[in-house]
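Visitor: Sequence first, predicted coordinates after that:
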Amino acid sequence: MKKLFRFLFKIVVWFVAITMGFVVLFKWVPVPVTPLMVIRYFEQDSEQRTFWKHDWVSINEISKNMQLAVICSEDQNFLNHNGFDIKAIEKAIEYNKKGKRVRGGSTITQQTAKNVFLWPERSWLRKGLETYFTGLIELIWSKERIMEVYLNSIEMGKGVYGAEAAAQYWFKKPAAKLTQYEAAAIAAVLPSPQRYKANPASAYIQGRKAWIVKQMHFYGPFSYDKK
């Protein structure tokens, strides 16, 4: 039993050391590829398989409109919480008890942890690891860095990852020049980027886009120094 405990202890120590090392590394270094990019690549038909579109840019090269659009659509308490929005989680639980559709309560930090370090399939193991990485990210990264990684890694269309690639793909312009409505259109497809299009937008996406822009006006100017 002692040998078993020693072996398990070593595994835990190595796991913590390696994962913390990656989190520290990605505090400064761009994330070159995510597990989801690789998974989506192999999901394609082998004869028509193409690599993902992904162009890393700094947060200063991503329009404030894009940053605010995802805060308003995905996580309005992003600048105030420590990785977990308890009220949003409670609302999601209540919502899911009443209806058939599953509604998540994931914050931008949780989504970043999942996108960068984990796989998309729902399971208790993945959720546990997501919680672990979320805590590490909030401890080691700034809110601005979390947003930078999030906006450079998230899926924003079929085979399209990150704000720069999405801006070029949907609107033929750099992410720095996205307008409120263009940023809102991209944010509107995030719940299901494989299914929806930012441009031309369906009636559903048009409705979501209008709602996001309204929330952006209510939210107003923001700063990462707020926390």
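Guide: All right, it came through fine. Residues are numbered from 1 along each chain as shown.

Visitor: only C-alpha atoms for contact and neighbour calcs from this point on.
Guide: Fine.

Visitor: And the helices in this structure?
Guide: 2-25, 35-43, 64-74, 86-98, 108-117, 124-140, 143-153, 163-171, 180-188, 203-219 (DSSP state H).

Visitor: Which elements pack onto the longest one?
Guide: In terms of contact count using 3 or more C-alpha pairs under 8 Å, 6 or more residues apart in numbering; DSSP states H and E, helix 2-25 is assigned the packing partners helix 124-140.

Visitor: Burial check on A167, number of neighbours?
Guide: Using other C-alpha atoms under 10 Å, A167 has 24 neighbouring residues.

Visitor: Name the nearest residue to it, sequence neighbours excluded.
Guide: A175 (5.2 Å; C-alpha to C-alpha, 6 or more residues apart in numbering).

Visitor: got another, please set it beside the one above:
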Amino acid sequence: MGAERSNLKVEPDLEPSPPRRWRWKRLLWLPVLFVGISVLQVLALRFIDPPVSSVMVWRYGEALGQGDWRYRLHYQWRDLDQMAPSLPISLVAAEDQRFPEHNGFDLQAIEKARDHNARGGRLRGASTISQQVAKNLFLWQGRSWIRKGLEVWYTVLIEALWPKSRILEMYANIAEFGDGIYGAQAASRQYWNKDASRLSPAESARLAAVLPSPRRYSAAKPGPYVQRRAAWIQRQARQLGGNAYLGED
């Protein structure tokens, strides 16, 4: 009898695991959660000026990872009506001339860029100002299909939830105009020691001319390329109709 008792094993009480179907239902909530969070995120930033952007954080981490402990971010927010009127139209003339007309994606520019790239030579992009805001404000650096899909999603939200003036205001404040220099106010202070409200049309055009390669070109000490491009931007701004093109006086 004693030997029989020693061979008996007591099984621990185990709680039944949830059915696999229930576990899959939980995963289905993740996209719903992401949609809700991203909508609230974009809606909040319609009214709240961001203290930092994703690209600023990424660039700061990159600099520290390379051992550049002296790297500093220069960023000062300014509302659009506190900037020189020549700056917004210069950005539009340089980067996205159909900005007031499209809904976040310029299909004409995409088609032209595709035809140009198919012929070879220097690659040309077709990102709108809205897309650049989505990338700089919310996403990480690099290229992937996931990142591109998120860029499209955030661009749709920005266009749906923000007025055009807010999109342009955000871009003018978070665009990089030099290594570690973000926004027109910081650039104006660093390069010309004055407020963004006092930028001249020529200076506004030079800031726009260094985009999208602000670490390669300098607005403060423009070379031949920046000078030619800045002159072209000023001509384009006049041809578009100046501030009236953006619905301003």
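Guide: Yep, it's here. What you are looking at is a predicted structure, and each value in this text was computed from that prediction instead of being measured.

Visitor: thought the residue nearest to A167 of structure 1 was touching N60?
Guide: No. Using C-alpha atoms under 8 Å as the test, A175 of structure 1 is too far from N60 to be in contact (9.8 Å).

Visitor: got the contact list for whichever residue in structure 2 pairs up with W141 of structure 1?
Guide: Aligned by TM-score structural alignment, W141 of structure 1 pairs with W162 of structure 2. For W162 of structure 2, the contact set (C-alpha atoms under 8 Å, 6 or more residues apart in numbering) comprises L43, R46.

Visitor: Now with 10 Å, please.
Guide: V42, L43, L45, R46, F47 (C-alpha atoms under 10 Å, 6 or more residues apart in numbering).

Visitor: Make TSV from these and add distance to A94 of structure 2 to it.
Guide: Shown next, in TSV, are these (distance: C-alpha to C-alpha, whole Å):
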residue	distance to A94 of structure 2
V42	26
L43	28
L45	25
R46	24
F47	27
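
Visitor: Closest one of the residues you listed to W153 of structure 2?
Guide: V42 (10.9 Å; C-alpha to C-alpha).

Visitor: Could you report the distance from the aligned partner of A118 of structure 2 in structure 1 to Q110 of structure 1?
Guide: When structure 1 is aligned by TM-score structural alignment, A118 of structure 2 is paired with K97. Distance, K97 of structure 1 to Q110 of structure 1, by C-alpha to C-alpha, to the nearest Å: 22 Å.

Visitor: now R103 of structure 1
Guide: 15 Å.

Visitor: Who has more neighbours out of those two?
Guide: Q110 (24 against 14).

Visitor: residues contacting the aligned partner of the more buried one in structure 2?
Guide: Aligning on TM-score structural alignment places Q110 of structure 1 opposite Q131 in structure 2. Neighbouring residues of Q131 of structure 2 by C-alpha under 10 Å, 6+ apart: 104-105, 137, 148, 151-156, 158-159, 167, 171.

Visitor: filter the residues you listed to the buried ones?
Guide: G104, F105, L137, E151, V152, Y154, T155, V156, I158, E159, I167, Y171 (16 or more other C-alpha atoms under 10 Å).

Visitor: how about CSV for those residues, with distance to L87 of structure 2 added?
Guide: Converted to CSV, the buried ones among the contacts of Q131 of structure 2 look like this (distance: C-alpha to C-alpha, whole Å):
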residue, distance to L87 of structure 2
G104, 20
F105, 22
L137, 20
E151, 25
V152, 26
Y154, 25
T155, 22
V156, 25
I158, 21
E159, 21
I167, 14
Y171, 11
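
Visitor: between the residues you listed, which is closest to L64 of structure 2?
Guide: Looking across the buried ones among the contacts of Q131 of structure 2 and measuring by C-alpha to C-alpha, the closest to L64 of structure 2 is L137, at 20.3 Å.

Visitor: mind checking how far that closest one is from L246 of structure 2?
Guide: Distance from L137 of structure 2 to L246 of structure 2, by C-alpha to C-alpha: 23 Å.
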